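Peer 1: Here is my input, please return the structure:
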Amino acid sequence: MKKFLSLGICALLLMLALSACGSGNNNPQPAADTPAAPANGAGNAGANEPAASDEPVTISFMHFKSDVTDGVAKIVEQFESENPNIKVDVQPVKYDDYYTLLKTKMAGGDIIDVFTLNSGAQTKLFADGGYLEDLTGKDFLSNFDDSVLKAQATDGKNYIMPVNAGPIAVYYNKKIFSDLGIEIPRTYDALMAAAQKIKDSGKTPFALGWKDLWTLNMWIGRDLPSNTVLVGNIPDFFDKIETGAAKFADNPAIKTTLAHAMQLYQYGNKDQLGVDYNGSVDLFAKGEAAMLYSGTWPLADIQKKNPDLYNSGMGVFPYPFSNDESLNKLEFNPDASLAVNSKSEHKEAALKFLAFMASKEGGDAWVKNINSLSYVKGSSTDIAPAINDLKPYFDNGETYDSQGYMARTTIDWLTPLGQDMQNLFFGKETEDQVIKNIDDWIAKNHK
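Peer 2: Predicted coordinates:
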């Protein structure tokens, strides 16, 4: 992992490691009429913050966290209770459709005041288009570690404010593993051996919701860069894809990822391409599938649907993408970041919304309602009991961010690759055809 990314999450990982030593709910929320004082002055108007206004205003907030719509709504309600003159029109959108819709709205002059972005390629596209307000130097950014801000900067400027991050790993059913005598797999072959043992017992190894393309792409976008950079030792591959100087056909990792995908498909639930994300979470929560590859997003849903599984019946381990155990560290990625539209007519209110999200109160609200880590300094890290399994990886610094390997790549090669991979599952294309198709697509779209 790149040095600046490692430093960027250092403080956050330390907080998680310390909190993992304790137990119980250490995330008390202040009453609505007694809001907590924001840390480091966040949420208060500073020298370069907008002055308070008593005039009622409504701002639009479009986000791609549709899997936790209720949680986001609760955070917004908390903000509105403390800012009665600001109403927030919340517009959740499924991730698969999000960027297409956002770009369409922007191009059509439909002003969205605040919206979520992923750091890296998507942020650069919108920044280059002149749609992002420059947040560099805003007082509320002092609530984030400097290394995190540098890692999410675009051309040296902060156009987005980091909100949350979390591990991407494999959740597993402890009872199924125990009954079958399966140990935590530390290599890819061990993971497949465990899957075979589970399948032989008559149970479903993996809960897959690949009807939602983003769930498949989430996996591809980590298996492929991990095997490309860490196993294949091609650190500049995705930079070269951007300029047309490299082909997937010349990268051995693409065949590794395609083979892995076919194996996961074979060990998945029935109708993997007909089951969506929510369906896969249901399968795992009901104990019908032994493993679920995901971020922290499904935790709140699992807690609601099966408290016993959530409290003590599930664990989590890093996804072992290779057979070199030393490479199989814990994937730890930034998730949603917030941006303000440079063309917004309500920048004062929009910036106040970001200032709330940057406060300790806002960070704690995100952790409590979304079950994800917040980048805000000092915010709670009490997510779920299973996350304690990852404490050794945080303690020993055994984490990495595969998304950093693709940070400068603005070409969306994941979508066409995921679509072709679905054809591979149905036997409509061979591996060689999938590779040729993606290389042809890159040749037409490289910068």
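Peer 1: going forward, measure contacts and count neighbours with C-alpha atoms only.
Peer 2: Will do.
Peer 1: and the residue lying closest to Leu264 once chain neighbours are set aside, what does it touch?
Peer 2: What sits nearest to Leu264 in space, not counting adjacent residues and going by Cα to Cα, 6 or more residues apart in numbering, is Phe206, at 7.3 Å. By Cα atoms under 8 Å, 6 or more residues apart in numbering, Phe206 lies in contact with Ala195, Leu264, Tyr267, Gly268, Asn269, Ala289, Ala290, Met291, Leu292, Tyr293.
Peer 1: Tell me the most packed of the residues you listed, by neighbour count.
Peer 2: Neighbour counts for the contacts of Phe206 (other Cα atoms under 10 Å) peak at Met291, which has 29 neighbours.
Peer 1: Tell me which other helices or strands the strand or helix carrying that residue touches.
Peer 2: Secondary structure from DSSP states H and E places Met291 in strand 289-294. The helices and strands touching strand 289-294, judged by 3 or more Cα pairs under 8 Å, 6 or more residues apart in numbering; DSSP states H and E, are strand 164-173, strand 204-206, helix 277-285.
Peer 1: what about 10 Å?
Peer 2: With contacts defined as 3 or more Cα pairs under 10 Å, 6 or more residues apart in numbering; DSSP states H and E, strand 289-294 has these neighbours: strand 164-173, helix 174-179, helix 188-200, strand 204-206, helix 213-226, helix 277-285, strand 314-318.
Peer 1: what about the helices in the stretch 301-447 of the chain?
Peer 2: For the stretch 301-447 of the chain, helices defined by DSSP state H, counting those that start in this stretch occupy the ranges 307-308, 347-358, 360-370, 391-395, 414-425, 431-445.
Peer 1: Out of these, flag the one nearest Asn328.
Peer 2: With Cα to Cα as the criterion, Asn328 lies closest to helix 391-395 of the helices of the stretch 301-447 of the chain, at 10.5 Å.
Peer 1: Now find how far off-centre stretch 13-20 is within its chain.
Peer 2: 19 Å (Cα atoms, centre = their mean, to the nearest Å).
Peer 1: Next, the buried residues of that stretch.
Peer 2: By 16 or more other Cα atoms under 10 Å, the buried positions in stretch 13-20 come out as Leu13, Met15, Leu16, Ala17, Ser19, Ala20.
Peer 1: can you tell me which of those are in helices?
Peer 2: Assigned to helices by DSSP state H, the following of the buried residues of stretch 13-20 qualify: Leu13, Met15, Leu16, Ala17, Ser19.
Peer 1: Would you do the same for the sequence below? I want to compare the two.
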Amino acid sequence: MSRRTLLRGAALGAGAVALPSLLAACDSGPSGVSLGSNASDAVPKKAFAAAFAAYEKKSKKTVKVNTVNHENFQENINRYLQGTPDDVFMWFAGNRMQYFAQKGLLADISDLWQHFGGFSDALKKQSTGADGKQYFVPYYYYPWAVFHRKSVFQEKGYEIPKTFDEYRALAKRMQRDGLVPFAFGDKDGWPAMGTFDYLDMRANGYDFHIALLSGRKSWNSPQVKQVFDLWRGLLPYHQKGANGRTWQEAAQSLAQKKAGMTVLGLPHPGQQFAAADRDDLDFFPFPEIDSAFGRDAVEAPVDGFLMSKKARDKSGARELLTYLATPAAEDIYLASDPNNIAVNSGADTSAYTPLQKKAVQLVSGARQISQFMDRDTRPDFASTVLIQAIQQFLNRPDDIDGLVNDIERQKKQIFAAG
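Peer 2: Predicted structure coming up:
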């Protein structure tokens, strides 16, 4: 998925910029509900189609899906919601949802939540706006980790690194063996954020990381400088020209055995691997940097559905959201897309692949769970400052002091603006 444009769209003020209308809501009519979908990639598109078809069969109502290229959807989300949006649309938990709730663009579904089952308190919190009301139906999550091919590790005799020193030593060995140690693409502006998040949480802890992203810690502090310094030491082992490469291209180089590892979310490499090779995909947790924090924190974003405030078929939208909150709805989706994990505790996990089961263990064993940099901070700060700052660092990694001072200066301006 692309978050550069997601963030740019989310950060736009009401009416501040006139974007071309690339999103147009479907006409749901009296017997169906319209749904705005960003699932334009083949695997999730097919999986969602199966889930919606099951709802149609059960309810005898129609779901008219308006699928838009993922990047275009994110680019135009703000204008879309202020125009004539679909009744229901796909989006993200946490700050990404809260931003639009505060703008009054989402429908309150707190009464539906009173009857939902199988969602943890943590999931409810991620579905709740700043006003204490629920707006979001969580559907699946996916952890971020270090992905690799089992066959490459077996063939070369590589061992899974548990510490950062072992991680660097493995990268150096891969380079000697003719592999690119880390497949890496940041053309869309967001993939590199996952590496920063893990470096920060491993070096400084989850609490510092969240405080940093919420504006309560300084970006020019010694702790943040250490993060960029650690990252600078890894850059010689990353694919060159990351700012001109998509995450899909990076994941494909892992699938083609040209690269040894990559830091991404579970669906990203999974969707780029051929079905015959998918069993060869594996991952390990991002290694420990400071033993005081270990590997306690795991990055695991949650995706799901919301009802637009301007929904025309309100009763149909509420009925569809109620269905999507059930274990059965998740089971149908995951039968076609084994690259995500169900959020409902009642979902059937018996058909999970070994990789899915491992992902569940990773997240269930975490002491803290982050949502990802662009979901744990203000969208305007992420879009106008952090994307450019990280890409600038990738191009010129030696001026860390100048970089963090510039981030801190802009952070103070943005957070002071309220």
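Peer 1: which one among the buried residues of stretch 13-20 of structure 1 gets closest to Trp297 of structure 1?
Peer 2: Of all these, the one with the least separation from Trp297 of structure 1 (Cα to Cα) is Leu16, at 17.0 Å.
Peer 1: Nearest approach to Leu135 of structure 1 belongs to which of the helices of the stretch 301-447 of structure 1?
Peer 2: Among these, the nearest to Leu135 of structure 1 by Cα to Cα is helix 347-358 (9.0 Å).
Peer 1: Chain neighbours aside, what residue packs nearest to the aligned partner of Asn328 of structure 1 in structure 2?
Peer 2: Asn328 of structure 1 maps onto Arg295 in structure 2, with residues paired by TM-score structural alignment. Excluding the flanking residues, the one nearest Arg295 of structure 2 by Cα to Cα, 6+ apart is Glu288, at 5.5 Å.
Peer 1: which residues sit in contact with the one you found?
Peer 2: Going by Cα atoms under 10 Å, 6 or more residues apart in numbering, Glu288 of structure 2 touches 161-167, 198-199, 201-203, 294-296.
Peer 1: Of these - the most surrounded one?
Peer 2: In those, the most neighbours by other Cα under 10 Å go to Tyr198, 30 neighbours.
Peer 1: quick one: that residue and Phe286 touch, right?
Peer 2: Yes. Using Cα atoms under 10 Å, Tyr198 of structure 2 is in contact with Phe286, at 6.8 Å.
Peer 1: Please identify every residue contacting each of the two.
Peer 2: Joint contacts of Tyr198 of structure 2 and Phe286 (Cα under 10 Å, 6+ apart) are Trp144, Ala145, Val263, Arg295, Ala297, Val298, Glu299.
Peer 1: and Gly8 of structure 1, how many neighbours?
Peer 2: Using other Cα under 10 Å, Gly8 of structure 1 is surrounded by 21 other residues.
Peer 1: mind listing what it touches?
Peer 2: Shown in contact with Gly8 of structure 1 (Cα under 10 Å, 6+ apart): Lys2, Phe144, Asp145, Asp146, Ser147, Val148, Leu149, Lys150, Ala151, Gln152, Tyr375.
Peer 1: following the host helix or strand of the fifth one, which helix or strand comes up?
Peer 2: Here Ser147 of structure 1 is covered by helix 146-151, with elements defined by DSSP H and E. Following helix 146-151 of structure 1 in sequence order, the next helix or strand is strand 161-162 (DSSP H and E).
Peer 1: What range does that following strand cover in structure 2?
Peer 2: Using TM-score structural alignment, strand 161-162 of structure 1 pairs with 137-138 in structure 2.
Peer 1: Name the surrounding residues that touch that stretch.
Peer 2: By Cα under 10 Å, 6+ apart, the surrounding residues in contact with stretch 137-138 of structure 2 are 90-93, 109, 112-113, 116, 119, 123-124, 126-128, 302-307, 321-322, 324-326, 342-344.
Peer 1: before we move on, the earlier item: include distance to Val72 of structure 1 and mean neighbour count when you put the helices of the stretch 301-447 of structure 1 into TSV, please.
Peer 2: Below are those laid out as TSV (distance: least, Cα to Cα, whole Å; neighbours: other Cα atoms under 10 Å):
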stretch	distance to Val72 of structure 1	mean neighbour count
helix 307-308	21	14
helix 347-358	11	24
helix 360-370	7	25
helix 391-395	27	17
helix 414-425	26	18
helix 431-445	35	17
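Peer 1: Dump those into TSV; add distance to Tyr95 of structure 1 as well.
Peer 2: Converted to TSV, the helices of the stretch 301-447 of structure 1 look like this (distance: least, Cα to Cα, whole Å):
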stretch	distance to Tyr95 of structure 1
helix 307-308	27
helix 347-358	21
helix 360-370	16
helix 391-395	28
helix 414-425	12
helix 431-445	22
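Peer 1: For Ile383 of structure 1, which of those helices is the nearest?
Peer 2: With Cα to Cα as the measure, helix 360-370 is the member of the helices of the stretch 301-447 of structure 1 nearest Ile383 of structure 1 (6.6 Å).
Peer 1: Distance from that closest one to the middle of the chain?
Peer 2: The chain centre lies 16 Å from the centre of helix 360-370 of structure 1; the measure is Cα atoms, centre = their mean.
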